[in-house]
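> Build the 3D model from these lines:
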Amino acid sequence: MHVTEQTERAMVAGLSERPLDAAALEQSVTSPRCGAALTFTGVVRNHDPEATGTVTSLEYSAHPDAGSILAGIVERHRRGDAAPAGEVRIAAVHRIGLLDVGDLALVVSVASAHRAAAFEVCRAVVEDIKAEVPIWKKQQTAAGTSHWVGLP
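Just a heads-up that it's a prediction; the model follows:
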């Protein structure tokens, strides 16, 4: 597992080869100072516009710097550069390796004093991870074909 934990900052961020536990990640960000906690889960689906046929599995590969880039995104939003005023606690982990349909590929949990901030920061973190973290996926289909997504 390539997860960086910094509990004193309420930050968990990185990559994992093991199945993700959304409830545990959300629990890691909860605090008596936070009145809102929410979790986004990205789930492997059985279809994709770029795939021919039914998707049966995905294989995620990551650049060696992907974990630190993901941690940097979490830290940037936690610090408050992009976050609203007040405490914001964030955890984000992306799976790598072979995942089946229904497996969790990405989990982002955010806690803050108010719900609007939690929703705003969670969406921003998810969007930044998708845009900035060098992770690629190979889609396997029921017909035995495969298709890479996200390669440079």
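> switch to C-alpha atoms for all contacts and neighbour counts from now on
Fine.
> sec struct for Thr52, please.
Judged by DSSP: H, G, I helix; E, B strand; the rest coil, the three-state class of Thr52 is coil.
> so what's it up against?
Thr141, Thr145 (Cα atoms under 8 Å, 6 or more residues apart in numbering).
> Would you mind measuring from it to Glu120?
Thr52 is 34 Å from Glu120, where distance means Cα to Cα, to the nearest Å.
> Let's compare: structure for the following, please.
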Amino acid sequence: MAPTNDHPGERTADDPIKLIAVRETALSLDEVFQAVGDDAAGGTALFVGTVRNHDGGADVDALGYSCHPSAEAEMRRIAEKVVAEYPVRALAAVHRVGDLRVGDLAVVVGVSCPHRAEAFAACRKLIDDLKHEVPIWKHQRFSDGTEEWVGAC
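Okay, the predicted model is just below:
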């Protein structure tokens, strides 16, 4: 008998958005990975954004993130768009605000779907749209004493 896509596990879960948060505390890969666990998911994709030690040819010492009060609601809106476009079984997104050091986790997103290609595509859409649409701003401090604000990250 040929497999069909009529199985409920092949479709978006009833309530797939498991975790959306903006936090001043350290982020956890384990928390996001556990949040997107689903028995019907054959693929889970995670993206972890870290503070790197350089940008635009300059050495970065540290940076700070700040956000508009609507940031978490905007993250949820974007998550809902991703869920409408892909067969998401579970989705999570957490962004850090406050002062961070090189190597700190700035953002962690995860998506699980029935198949890996869908999970990769949904995760990429989620992080790309969060980066471009959520009102979170980055204040970079460089080794040479200069600093820079970067628009919506």
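> just the strands in the second structure please.
17-23, 43-50, 54-55, 58-67, 90-96, 98-101, 105-113, 136-142, 147-152 (DSSP state E).
> quick one: buried residues of the longest one?
Think strand 58-67 of the second structure. Val60, Asp61, Ala62, Leu63, Gly64, Tyr65, Ser66, Cys67 (16 or more other Cα atoms under 10 Å).
> same thing with the first one?
Of the residues in strand 17-23 of the second structure, those buried by neighbour count under the rule 16+ other Cα under 10 Å are Ile17, Lys18, Leu19, Ile20, Val22.
> What sits closest to Cys67 of the second structure if chain neighbours are left out?
Ile136 (4.2 Å; Cα to Cα, 6 or more residues apart in numbering).
> Spit out the contact partners of that neighbour.
Tyr65, Ser66, Cys67, His68, Ala71, Gly151, Ala152, Cys153.
> now swap in Cys122 of the first structure and tell me
Counting by Cα under 8 Å, 6+ apart, Cys122 of the first structure makes contact with Leu38, Thr39, Phe40, Val108, Ser109, Val110.
> at 6 Å instead, please
Residues near Cys122 of the first structure by Cα atoms under 6 Å, 6 or more residues apart in numbering: Val110.
> could you measure the residue most central in space within the second structure against Ala84 of the second structure, distance?
Closest residue to the average C-alpha location of the second structure: Val109 at 2.9 Å, with Cα atoms, centre = their mean. Using Cα to Cα, we find Val109 of the second structure at a distance of 17 Å from Ala84 of the second structure.
> got it, and Ala92 of the second structure?
For Ala92 of the second structure, the distance to Ala84 of the second structure - Cα to Cα - is 15 Å.
> What number of neighbouring residues does the equivalent of Val43 of the first structure over in the second structure come out with?
Using TM-score structural alignment, the equivalent of Val43 of the first structure in the second structure is Thr50. Residues lying near Thr50 of the second structure (other Cα atoms under 10 Å) number 15.
> I'd say Thr50 of the second structure and Leu105 touch.
Yes: judged on Cα atoms under 6 Å, Thr50 of the second structure makes contact with Leu105 at a distance of 4.5 Å.
> Report the contact partners of the counterpart of Asp104 of the second structure in the first structure.
Matched across to the first structure, Asp104 of the second structure falls on Asp103, judged by TM-score structural alignment. The neighbourhood of Asp103 of the first structure, defined by Cα under 6 Å, 6+ apart, consists of Val43, Val44.
> Then Met11 of the first structure?
Residues counted as contacts of Met11 of the first structure (Cα under 6 Å, 6+ apart) are Ile90, Ala91.
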